[in-house]
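In: got a structure for you, letters missing:
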């Protein structure tokens, strides 16, 4: 290899790379990204979110590692692929290969010179990008990012570029250079990186559900080339605090460094293999000995004989007729089929097709199958949810694939040199273009077919849900295929106008990027949403509601637009060379007008449909006009009515008529309002919905003209309402809900639709609400800071967080079509049908704080005082949900307070929204929660969500939490705690531990260290408050329960419910603590626990070191040190284990009762042999036979306890009568901690 020739190739290629438009476009993009990111809009989500709080810097090494690893996978991949993949292909297209290979230049010099030039170009760009970030962050800083900017440190920019970008660039350039050299097809160069980026973004980047095996997660970290997954899983996923992120350096472990070296070697190795392949290809195919001998014989025979034969042939062939040739004009469809058949043959021979289809199917199945619902629980796959769940992936990937295939198809004749001949044939341009489009559409149809088969296989493997073809025909046939048609026509029209491959690619990709940005900004509606991105909702109750009419108009609009694009393509398709002299003639106003007029049959339908659809969007309840009316409500009333005293509900009487087919309702009813203030009440207000029509009011039975202040209706009272008095407000009106369809797809929380009805008293969906709603009409882009409460805000009477001040009776009369069942809170008094209309009357048997109405076409599962109303086909989880509902009613009644209502119902509603609400006696579940939850061996998901929501009958109904910090934790945290208890009681330790681990992991992944406040200060206003409320709240209640002991804890909880049930003082955490302390066996330990876990922010994190195992006389001694890298002072169980703790498939084994987790002697040691017995439990499988258990390897354990504080280490020694395999911290899940999977030492 000659260094001179190598450098000559390198220099020539480098000059080309740095002068081509691609280089400068990418450099401009990097500069724009550096400038845009200098605003602080994209940064590590850590720090204090309050005004003036410490924020995470955008100038730290962690921040730059975060940014550069993302940009490396997102942008560098594509531009490197184009530059490297086309390096040799470009020379082939320019026909310079023959000249180059006639010189002394060797293949290795040629290949390595080109590759190194491409690599050097992008390594230089990476260095420039680091400097650009430094320039925009420090030299010309953005004034709005002052809180996010730290001091300048050059290594903060260079180290991330070296450790994240360099390995990515070496690997990507090597892969795509080898791909281009091997196949020599531009389509692979453009399409493979796009598909790789999609898989990277949606799968490799951050896909990590709580149930994912840690070994798989680590494997994904190793094979992800940008390094972002490793960075996220190691440093970012569990918030380490803003101080570390702002001032620390990224610590690279040995595994990461080895994998980066492996990526570099892989990239260079592929280039070396490309050198060998290029050398063989340059020499041409080596002839066989047989062919050589035959050629020699032909040469020996001489040329004279061949010449004479040729002359004789010319003499014999005197006319075309002798060939049997006939000249005739073929029809349109024969021409179309000929073109399509030829294109299909060409497509089938392309290797890329067999790479793209598996990737697309993998991505689609991943998006459709690996969906999760409430509490990160996996969902069952149904035909409808799978078809809708794969729409976005199929749209993006198939459209990009069509972009590349169609453009290369249109260029095929030109690249092969056959364009002058083909374009001179009498084949119509429409047949020519449509034939190509038809052949390329076969690719999309094939992908849909195989994706359908993959989904069907998954459903068959699940063995629960039957495969239905109908949903696929509706979603893919009627909604997705028009997207492919309009996109194909757009690509052909674009190429016909611009006549350039790269410009067409740029426009096509640009369209996706622009619409992605507009979608992100919420600027897209039904008129502009050509690809239906994220707008389709599916429910087994009724397909595509509530936006069926919008979907129909949208698809008609874009089918009409397809016709327009086809007409444009036929008009401008370049069958002749462009006569530039006539360009000015063609763009003269008269010529343009004539052309537009001639094409009016194509653009007039587009314009008409667009106007109709746009008008409906403008009139919808989510339009800009509707938003302005909501803003008027807030602006007009906020200062006057925010803290104005209001009465509260003391009784409700409703007569509700429903017409689900028309989304219509009418209401006649009354509210009894009670005034409990200290001074007479001179006026009060009710908020009403914007869709209420012909509203009339009565006050104490007399007609009344109220003052409507932008839908806040004011009632002046003369004389004023005295304290302790009640006023009756009557109302009557009608309306539609929803009034029209949504602005841009999606679902809604409450609705009246042909598929079902869900209405609640929390909103103005069908009823007035008392007082001014401070959250209604708030500008989401200008949120206010959260209210600061005084420390003693809970002293005295505390208002409820939701619902009424005191429970009240409700009577509900519902009339509607007799195909529906109608449910409300309480018990059913009557149920009659007449002339197709059904009338049902419900009345509360015990007062309630809030209420709802729900209707559907259901079957019913009946338990012990419980009922599950479900879609007749949704029978998959009835037994598991029913057992949870029965157990909840039984055990929650024993533990907390007797259930006061006669019935406990769960009603399934259409999955237009995904939530559950625990109204008294009348719980509502979306079909995607519980009914379509997919239980696994690791967790009983259907049991989980049912147990949690059932707990709200006690925590949120009987005990209505107070308004203020710590209030909602009394509802949601206690519901999680109750679920822990129910898992433990019904299924045993294994399931309870698994649930605890899941919510513990959720807390670790979603907490924000610097924004997290003590439990008593959490009000839901900060990032991370949700996981603190649910997950940490449930865990802390569980730990306190364990500290106090079950007996004392349950007595305290019963006292707490009795104290606050029906009270006008609503509790927060301080009230809970005060009640529980009265029942604490050890008040000192109780106070220490409460001070640490309720009034401070602590969470331990344990790691082992120096763990050894020694055998002495047949016994094993395990020694080591455990360190608390986190915070908090806890008593920790350390256990040596052999075997695996029996899982949910062995529910007959109870592991936690043999030994207390609160030992009196910290040095105590215990050995437990699971096979010696099991506690009695109520879950299924309790009768597992002794022979089945004996067939399994026993689970053996020995343990000790250590007291360990923040930053402390403790030595331990465990004596075992068995050979242990590992040591774990907290084997019974009794101590909340971070990174539990790391608190293990293998022996």
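Out: Happy to help now that I have it. Everything numeric in this text was worked out from a predicted model, so none of it was measured.

In: rest of the way, CA atoms for contacts and neighbours
Out: Noted.

In: list the contacts of stretch 467-485.
Out: 382-384, 387-388, 391, 395, 398-399, 441, 444, 448, 452, 456, 459-460, 530-531, 543, 551, 555, 558-559, 562 (C-alpha atoms under 8 Å, 6 or more residues apart in numbering).

In: what is the neighbour count of residue 931?
Out: 26 (other C-alpha atoms under 10 Å).

In: surely it is within a strand?
Out: No. Under DSSP: H, G, I helix; E, B strand; the rest coil, residue 931 falls outside any strand and is assigned coil.

In: for it, give its distance to residue 786.
Out: 37 Å (C-alpha to C-alpha, to the nearest Å).

In: same thing with residue 1020?
Out: In terms of C-alpha to C-alpha, residue 1020 sits 9 Å off from residue 786.

In: residue 427 now?
Out: From residue 427 to residue 786 the distance is 70 Å (C-alpha to C-alpha).

In: I figured residue 1166 hits residue 1200, correct?
Out: Yes. Using C-alpha atoms under 8 Å, residue 1166 makes contact with residue 1200 at a distance of 7.1 Å.

In: the more surrounded of these two?
Out: Counted by other C-alpha under 10 Å, residue 1166 and residue 1200 do not tie: residue 1200 has more neighbours, with 22 against 15.

In: the more buried one belongs to a strand?
Out: Yes. Using three-state DSSP, the secondary structure at residue 1200 is a strand.

In: so it sits against residue 1137, correct?
Out: No. Using C-alpha under 8 Å as the test, residue 1200 is too far from residue 1137 to be in contact (12.0 Å).

In: could you say what helices and strands the helix or strand containing residue 1107 packs with?
Out: Counting by DSSP states H and E, the element that carries residue 1107 is strand 1102-1112. Contact here means 3 or more C-alpha pairs under 8 Å, 6 or more residues apart in numbering; DSSP states H and E; on that basis strand 1102-1112 packs against strand 1115-1124, strand 1240-1242.

In: list the residues that contact residue 400.
Out: 191, 194, 509.

In: if we can go back for a sec, more neighbours, residue 427 and residue 786?
Out: The neighbour count for residue 427 versus residue 786, taken as other C-alpha under 10 Å, is higher for residue 427 (19 against 11).

In: what's the closest non-adjacent residue to residue 49?
Out: Using C-alpha to C-alpha, 6 or more residues apart in numbering and skipping residues adjacent in sequence, the residue nearest residue 49 is residue 1011, 6.1 Å away.

In: got the buried residues for stretch 859-868?
Out: Using 16 or more other C-alpha atoms under 10 Å as the test for burial, stretch 859-868 gives 861, 866-868.

In: next up, a second structure to put side by side with the first:
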């Protein structure tokens, strides 16, 4: 006991004298404050009416911070024993009569208490975040001490016990700092593998137990909690949580017990010899662990006459040290396993997988390994920077006639080469997964384009920054922490309204690759932002080279005074500086001169201003209604532009004259002409919101008609800071009603009550009751039209097909455009779209019971043939079911049109259904595994909308979506039941039930009865379908 207490107190004294302890505490405190007091809190589950400091949010957000803060735990727990060997203090300890138990337990619990102090910044940060000056106080509930105590007792301390035991024992046995770091990476990779394997609805109970941090158990316990339960109830010690905590605390005890058994008072680390009976022969306290490569010479190769030769020899030497080390090999193997598991589950919908097309595989690598690449850069940059000093060989190495620049460049090159090799291994693994799954269109150049063209520039910038930070701070842990904080700033600063890529390190567009449209509009801004940040990173690297620690002088100012910029360095600095300034100026010109720079918060304020300025005056003012639309759309997909000429026929259906007309327009459109049939004078011209008014020379009398002729153009100018326009695409244009709408549009108002409160707006009224006569005059999808006559000419690129609702009247070529003229022979809803792409077409027909033929067409990307038969069968089945049970189909055709993967939905327009490539075209439905055939289901749902929306549509009153979405969802389920039988349909209903019950936990207003549903997707989709299905079971489908 005496040994324990002395070592325990010594550990506490040592740790609490270290500045790093308080810096780590401050980091956890700051992150917790930001989680709670900004929009980042949504990561922890605080959405809808769930309060920002609800017990549920405290638990989930806190546990996430523990998981990602494990790198800090590795620095405190993992080095408790390692530090003695690094400082050669182990000989003193081993020479004194202390017990192994006293030594290990004293070190462990001392480090554990310090780690607990550091992580106490999480609950303290949550508490301080609720009173932060910038926080929305109304989004928090009253202080609940139980929420914090429950989090600390059930999650914080047990989690630290597990990860602490893991890092402590691993560090004690290997005595290798890099091996400790690698253990942290493996922990996160293992967590990711477990989550991916157990993501299925049927595996939730297993997920509850196999999550070492307890999030799976929490998710299972509170999965179906309502908003009030999440706000008021403490996360209970349920069966799942109790079992999870007992399991992982037990594993922590087992780890410590095994480690205690294997630990020996020896100067050498544990070696698992392949030779039976082989003994652990020490090689001195300075020898790295066998879990790291043992250099053939601890010193790097001696200088040669050639600087280039020195560089390549050193880079090869450092690279071999990395890639032959067990940590890298184990991390690589674990990464391959994670990729395999993630690829199997990538893009699943209803537990149905997709074909492993290359864009999905490459995106899985990119999205799943970004964090691990950052961790590897952090660790290996630090290890290479400090390598010679850790091995006590720095004085010898610094005396060699090799320039500092070559040494640093070799270390940078070795780190980058490690990342290249890891990416190549992951590419090979991805190809292997494709082959095993029977997919052989590998598209290897696409792997390289995505991973090395769009991801690697960021990795390069981070690598150069890492060496710069280590050179400046000259403290390994501070360098690690600084790099991680810089990386996190890219997620945190935008929540504070700081969104410019000019100061978000390595900022740039989020690149989305589509099989249809390739890299689309993203490559140009990616190139310029990458050039900008690479220039900055090169400047940082040049500075790092000048202040690199060499010799005995380690102070930053002294190193700076000692440094000299030679002609080469000055030239490189000047070139990089010129590139940095030049690319920065060019990007600023694009984002702020050619385009408007607006933050998301700024856009929200603009919407609030529009409501304050125009709602009171214009919302109730009588407006004419559109009765006919004639459009002439000229698309320029090759340059991302379009022109729009159109004529609206407007009729005054009011009982009073209309003297003024308000228009709501896309503010990115340029007005080339705007003419009313009755001469009109422009009034309001708000170019920021697109709201405009015109005063007619004479009022439009009740029942009278006039016209509105307009000529609009979307002219692409450079690129924006974010939010690339994807609706006009080189291959896969999808425009929805691009023309002006008539009157003030309440649909553009802020709907979130929390945001409305922040903007000092009144509570937004919910939809009117079904008895409100004024609301009954409009449908819920628009207030400016009823039924319209529709006609459109669409002009596009010569190699593309353009489609709009209506029947093709003729096709011709004119002025280098391929032209299509469509016209409806009966009125339709004022709801239409224009699409254009290089389509292949699959054709068939369906004949109704009266003998009327209906042409069926699927316009698809030529490579996406996997599910065309399923979609065609879905169209036929839906047309048959709806025609036999509801009413005749009103059109002579039905078309599905694929569009790029920039969105994941299908949408039903008159006789036309745009359908994303990401939600059905690449689905891999295995009938032998009872997979849900969701391409068939989605098709049936959208075709059902030809009845439930395009024949019957709810007014702008409560319950409107029940008549469209609930009935379309129910109809699709009944159609699917006819094809797949009751068992598979029950599986789908389980998903719908799960969606509904989970949805209640993010409710923003209060759950409405189905008949009064108001823009609540979790009600009008799954609950509505379940209710109608249950009713059909009770009274019969025919009667329903």
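Out: On my side now, so go ahead. It should be emphasised that the depicted structure is a prediction, and the values quoted were computed from it without experimental measurement.

In: closest to residue 1069 of the first structure out of the contacts of residue 400 of the first structure?
Out: For these, the minimum distance to residue 1069 of the first structure (C-alpha to C-alpha) is 51.6 Å, reached by residue 194.

In: so for the closest one, what's the nearest residue that isn't a sequence neighbour?
Out: Of all residues not flanking residue 194 of the first structure in the chain, residue 78 sits nearest, at 6.7 Å (C-alpha to C-alpha, 6+ apart).

In: residue 54 of the second structure now?
Out: residue 231 is the one closest to residue 54 of the second structure (C-alpha to C-alpha, 6+ apart), at 4.7 Å.

In: contacts only, for that neighbour.
Out: 50-51, 54-56, 141.

In: next one: residue 14 of the first structure
Out: 114, 117-118, 120-121.

In: narrow these to those in helices?
Out: 114, 117-118, 120-121 (DSSP state H).

In: can you give me the helices for the stretch 151-300 of the first structure?
Out: 155-160, 166-183, 186-199, 214-223, 228-231, 242-247, 254-283, 289-301 (DSSP state H, counting those that start in this stretch).

In: rewinding a little: residues of the strand holding residue 1107 of the first structure that come out buried?
Out: Applying 16+ other C-alpha under 10 Å to strand 1102-1112 of the first structure flags 1102-1104, 1107, 1109 as buried.

In: tabulate those (JSON lines), appending distance to residue 673 of the first structure.
Out: As requested, these are arranged in JSON lines below (distance: C-alpha to C-alpha, whole Å):
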{"residue": "1102", "distance to residue 673 of the first structure": "55"}
{"residue": "1103", "distance to residue 673 of the first structure": "59"}
{"residue": "1104", "distance to residue 673 of the first structure": "62"}
{"residue": "1107", "distance to residue 673 of the first structure": "68"}
{"residue": "1109", "distance to residue 673 of the first structure": "72"}
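
In: for stretch 692-700 of the second structure, list every residue counted as buried.
Out: 692-696, 699-700.

In: how big is the offset of that stretch relative to the first structure?
Out: By mean C-alpha distance after the TM-score superposition for the first structure, the fitted stretch 692-700 of the second structure averages 3.1 Å away from its aligned residues in the first structure.

In: residue 598 of the second structure -> the first structure?
Out: By TM-score structural alignment, residue 598 of the second structure lines up with residue 624 in the first structure.

In: I'd say that match and residue 618 touch.
Out: Yes. Between residue 624 of the first structure and residue 618 a contact is recorded at 7.2 Å, counting by C-alpha under 8 Å.

In: what does residue 719 of the second structure correspond to in the first structure?
Out: Checking TM-score structural alignment: residue 719 of the second structure goes with residue 741.

In: who are the contact partners of that match?
Out: Neighbouring residues of residue 741 of the first structure by C-alpha under 8 Å, 6+ apart: 546-547, 549-550, 617, 620-621.

In: most neighbours, which of these?
Out: Busiest of the contacts of residue 741 of the first structure [other C-alpha under 10 Å] is residue 546, holding 28 neighbours.

In: my read: it touches residue 753, true?
Out: Yes. Counting by C-alpha under 8 Å, residue 546 of the first structure touches residue 753, with 7.0 Å between them.

In: now stretch 967-985 of the second structure, how far from the centre of its chain.
Out: Taking C-alpha atoms, centre = their mean, to the nearest Å, the mean C-alpha location of stretch 967-985 of the second structure is offset from the chain mean by 32 Å.

In: where in the first structure does it fall?
Out: Counting by TM-score structural alignment, stretch 967-985 of the second structure corresponds to 974-992 in the first structure.

In: what does stretch 932-946 of the second structure give?
Out: The aligned range for stretch 932-946 of the second structure is 939-953, by TM-score structural alignment.

In: what residues does that stretch touch?
Out: Against stretch 939-953 of the first structure from outside (C-alpha under 8 Å, 6+ apart): 374-375, 377-378, 877, 880-881, 883-885, 888-889, 892, 916-921, 923, 929-931, 933-935, 971-972, 974-976, 978-979, 982, 991, 994-995, 1144.

In: among the residues you listed, name the ones in strands.
Out: 916-919, 923 (DSSP state E).

In: buried subset of the residues you listed, written for ChimeraX?
Out: In ChimeraX, the members of those classed as buried (16+ other C-alpha under 10 Å) are selected with the following command:
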select :916,917,918,919,923
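
In: part of a strand, is the residue nearest to residue 194 of the first structure?
Out: No. The assignment for residue 78 of the first structure, made by three-state DSSP, is helix rather than a strand.

In: what count of nearby residues applies to it?
Out: 23.

In: that one maps to what in the second structure?
Out: Per TM-score structural alignment, residue 78 of the first structure is aligned with residue 71.

In: out of the ones in strands among the contacts of stretch 939-953 of the first structure, which comes closest to residue 730 of the first structure?
Out: Once C-alpha to C-alpha is applied, the member of those that ends up nearest residue 730 of the first structure is residue 919, at 24.2 Å.

In: give the burial count for residue 961 of the first structure, as a bare number.
Out: 28.

In: check which helix or strand residue 668 of the first structure maps to.
Out: Counting by DSSP H and E, residue 668 of the first structure is found in strand 664-674.

In: which parts of that strand are buried?
Out: For strand 664-674 of the first structure, by 16+ other C-alpha under 10 Å, it's 664-674.

In: a markdown table for those residues, including distance to residue 299 of the first structure?
Out: Formatted as a markdown table, the buried residues of strand 664-674 of the first structure follow (distance: C-alpha to C-alpha, whole Å):
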| residue | distance to residue 299 of the first structure |
| --- | --- |
| 664 | 93 |
| 665 | 96 |
| 666 | 100 |
| 667 | 102 |
| 668 | 106 |
| 669 | 107 |
| 670 | 110 |
| 671 | 110 |
| 672 | 113 |
| 673 | 113 |
| 674 | 115 |
